[in-house]
Every structure is written in C-alpha cells, then in structure tokens.
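Asks: sequence plus predicted model, see below.
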Amino acid sequence: MGDAEAGAVRPEGSRDRDVAGRARNARPRDGLGRPLPYGAQGVARQPEGVLRTPQETVAEAQALLDAGKPFHAHEVFEDAWKSGPESERTLWRGLAQLAVGLTHAARGNTTGGARLLRRGAGAIEGWASGKGEAGSYGMDLAGLAGWARALAERVERGAEPVDAGAEAPRLGS
C-alpha cells in the first residue's frame, strides 16, 4: 500500500513517481478504480507487472469480477497481455477491454462502456476462431462475447444502472 493509500497527504507541487521515477498516480481508488482524494481510504490496488500463469490470471480475474472490481480484473488481464506471448496478446487485451467496459458501464459512462464491451467481444471472438477450445484456458469465449454484446445493448438503452458485481461474467464454461 502506497503512502497516499495509507492516508498520507501528497506534498503540494510534488508528482507521484514509482521507484523507477515514472509518473504514477498514487491517489487511492474506489472499487471501480475511480481516484479518491489524497488521504481517503481506498481499495487496495492490484500490483503491476505480476507474472502469472494463464490459469492464475483467469482465477484471479474471476475473483475480482465476482467481488465487483472489474477495474482491478482489467489490471490482471493487462499484466497477461503485456507479459505473455505475442500470440496471446489479442486474447488478454480483449478480456481487459471487457473488464474495463464493465467498469465504464458501472460508472455510468454508457458510450465508453458499450464501445469497449463490443471491442473486447470482437477481439476474443477473433482470437478464438483460430485457436479453438484448446487455447481458451477453460474460458467460454463465445459465451463471454455474447454476454458483452448483450450488456452493451442494455447499457446503451439506459434501462437501469449497472451493478458491476451482479453483472460480472463467468469466465469459465
């Protein structure tokens, strides 16, 4: 947990930096990844750059989705997309787009949420068409794509607010 997440206040005029000196926003975040004021109690962030097996990635992301934390699940998928084999990047990026699409929908961003849900659905369908069941790590990619498109339609109609936990997809079949 960073200083800001522990309740410290950022010094006026300073910039948040990681240990390598890269700019990073250390503000605490809520369960949907929205920044909170410095000093506020936030939700623990997912560590970046964690190497996981595909099965660990799916299990951790599912637990976060079930807990109503799609933004955090997106970060887990992003680690797989950035550190995994080039041949799997479309899959993990598509799954990250589904998670962040759910995040935007839950935040009330209907346009961005629907767009990302559809983009992610297209990516995982495109990836799966050439890989078959063997490359899906036990995920029901066709079912996920259907879930994403159906949610995108509901979000655009604005029928009701999206509850990220209640709308969380099942990654496995």
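Replies: Arrived safely.

Asks: contacts, neighbours, all on C-alpha from now
Replies: Noted.

Asks: need the contact list for the most centrally placed residue in the chain.
Replies: Nearest residue to the geometric centre of the chain (CA atoms, centre = their mean): His74, 1.7 Å. Taking CA atoms under 8 Å, 6 or more residues apart in numbering as the contact definition, His74 lies against 61, 95-100.

Asks: and it, how far from Val50?
Replies: Shown here: His74 relative to Val50, a distance of 13 Å by CA to CA, to the nearest Å.

Asks: quick one, helices of this protein?
Replies: In the chain, the segments counted as helices under DSSP state H are 54-66, 70-83, 89-107, 110-131, 141-157, 164-167.

Asks: what's the fourth one in contact with?
Replies: Right, the one you point to is helix 110-131. Outside helix 110-131, the residues that touch it by CA under 8 Å, 6+ apart are 90-91, 93-105, 135-136, 141-142, 144-146, 148-149, 151-153, 155-156, 158.

Asks: here comes the other one, which I'd like you to weigh against the first:
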Amino acid sequence: MTNQAREDRDRAADGRAQNQRPRDRYGRPLPYGAVGVPRIPDDAVFTPAEGLAEAQRLLEQGYAFHAHEVLEAVWKSAEGPERELWRGLAQVAVGFTHAQRGNAVGAARLLRRGADRVAGYGADAPHGVDAPGVAAYARAAAERVESGEADRIDPAGLRLTRGSAV
C-alpha cells in the first residue's frame, strides 16, 4: 500500500482507521456520496439497558449488522466477566449479518461461537439477558443455515431479554 493510499483512508481524530462510507441495511459499504442506512457512530456509548433496547429494535427491523454495532459498543465499554456476555451477543448478531449476506459458513460459525459464549451465563445472566433463549435461537439458526435454509432464519425473532420488557 502506498503512503498516498494510507493518507486517503478515513481516520479518527486520534489517527485510528475508521470507515465512514455509507452502508446498506446489511452493513455492506456503499460508494461515498450514496444514501445509506444511518450508522452507529464509532464512538457511541450505550449503557447495558440502552444497548439491549436499541439492539432489539434493530433486530426486529432486520438490521442485524447495526444491532451488532450497538452490542459491540457495549462490549467495548464493559468490564470484568460481563464483557464476554456482550461479546457473545455481538457475535450472534454478526452471525445473522453473515446469513443475510449469503455467507453460510461464517454465519454458522459466528452463531455457534456467540451461542456458546452467551450460554455460559445461564438463566441468571445480568441485565435480564435471556442467555439460554439467545443461545438456543442462535444454534437453531446455525442448523438452518447449514442445512441450506438460510432464508428461513430471522433476526427479528431473537429476543435478547427475559420477558417482554427490555
């Protein structure tokens, strides 16, 4: 890569690379100037309750990639053993993203990896997360993807929390 190409990359104020291109509903980059789906800012901060509510809203609308970005923001700010719960939730959401994009292998792997990580928190997962339900839903989705039924999985059916309230 030439120095010029490096200088032309989108950069955060601290110099870190960041992609500011607009994205489609599945998170795929669009050309600069195209109209895309509103993005979750790279520096977004969500409390666990805010993150769960926003991610659930996005999943229900079929925006798994954007839900993943919200859950990833919570993961990056979480501390201690709870961090892995958020990492697993983000992996489940990005697993649905891969399925939506037609990447069956990546979808099944991430759905299972996220399910395994979340399942370890059991029925008493923090913040009302329905860890057993999320894990079961993600594993069932992975099985459908592997059996060639990726069109039968639906991120809108995933419920992140126990009960109806987020």
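Replies: All right, it came through fine. From a predicted model like this one, the values you see are computed outputs, not experimental measurements.

Asks: let me see the TM-score of these two.
Replies: Once the chains are overlaid, their TM-score stands at 0.86 when taken by TM-score structural alignment, normalised by the length of structure 2; 157 aligned residues with a CA RMSD of 1.8 Å.

Asks: on that earlier part again, among the contacts of His74 of structure 1, which one is most surrounded by other residues?
Replies: Counting by other CA atoms under 10 Å, Leu98 has the largest number of neighbours within the contacts of His74 of structure 1, with 34 neighbours.

Asks: so that residue sits right up against Ala148, yeah?
Replies: Yes. A contact is recorded between Leu98 of structure 1 and Ala148 when judged using CA atoms under 8 Å, the distance being 6.8 Å.

Asks: returning to that earlier point: alignment lookup: the residue nearest to the centre of structure 1 to structure 2.
Replies: The alignment partner of His74 of structure 1 in structure 2, by TM-score structural alignment, is His68.

Asks: nearest to Asn25 of structure 1 among the contacts of His74 of structure 1?
Replies: Nearest to Asn25 of structure 1 among the contacts of His74 of structure 1: Val100, at 18.0 Å, using CA to CA.

Asks: and that closest one, what pairs with it in structure 2?
Replies: Using TM-score structural alignment, the equivalent of Val100 of structure 1 in structure 2 is Val94.

Asks: its match and Ala64 touch, don't they?
Replies: Yes. With contact defined as CA under 8 Å, Val94 of structure 2 and Ala64 form a contacting pair (6.5 Å).

Asks: and Glu133 of structure 1, how far from Pro28 of structure 1?
Replies: As judged by CA to CA, Glu133 of structure 1 and Pro28 of structure 1 stand 39 Å apart.

Asks: one more: Tyr137 of structure 1?
Replies: 33 Å.

Asks: these two - which one has more neighbours?
Replies: Neighbours per residue, other CA under 10 Å: of Tyr137 of structure 1 and Pro28, the larger number sits with Pro28, 25 against 14.

Asks: mind telling me what that one corresponds to in structure 2?
Replies: Using TM-score structural alignment as the criterion, Pro28 of structure 1 maps onto Pro22 of structure 2.

Asks: wait, isn't its match in contact with Pro41?
Replies: No. Applying CA under 8 Å, one finds Pro22 of structure 2 not in contact with Pro41, separated by 11.6 Å.

Asks: aligned counterpart of Ala115 of structure 2 in structure 1, please.
Replies: Superposed on structure 1 with TM-score structural alignment, Ala115 of structure 2 falls opposite Ala121.

Asks: count of neighbours near its match?
Replies: The local packing of Ala121 of structure 1 (other CA under 10 Å) involves 26 other residues.

Asks: quick one: buried residues of stretch 35-53 of structure 1?
Replies: Buried residues in stretch 35-53 of structure 1, counting neighbours by 16 or more other CA atoms under 10 Å, are found at 36, 38-43, 45, 52.

Asks: alignment lookup: Gly36 of structure 2 to structure 1.
Replies: For Gly36 of structure 2, the aligned position in structure 1 is Gly42, judged by TM-score structural alignment.

Asks: from Val19 of structure 1, how far off is that match?
Replies: For Gly42 of structure 1, the distance to Val19 of structure 1 (CA to CA) stands at 21 Å.

Asks: for Gln61 of structure 2, see how far away Lys76 of structure 2 is.
Replies: In this structure, Lys76 of structure 2 and Gln61 of structure 2 are 24 Å apart, going by CA to CA.

Asks: actually, Ala150 of structure 2.
Replies: From Ala150 of structure 2 over to Gln61 of structure 2 the distance is 17 Å, taken as CA to CA.
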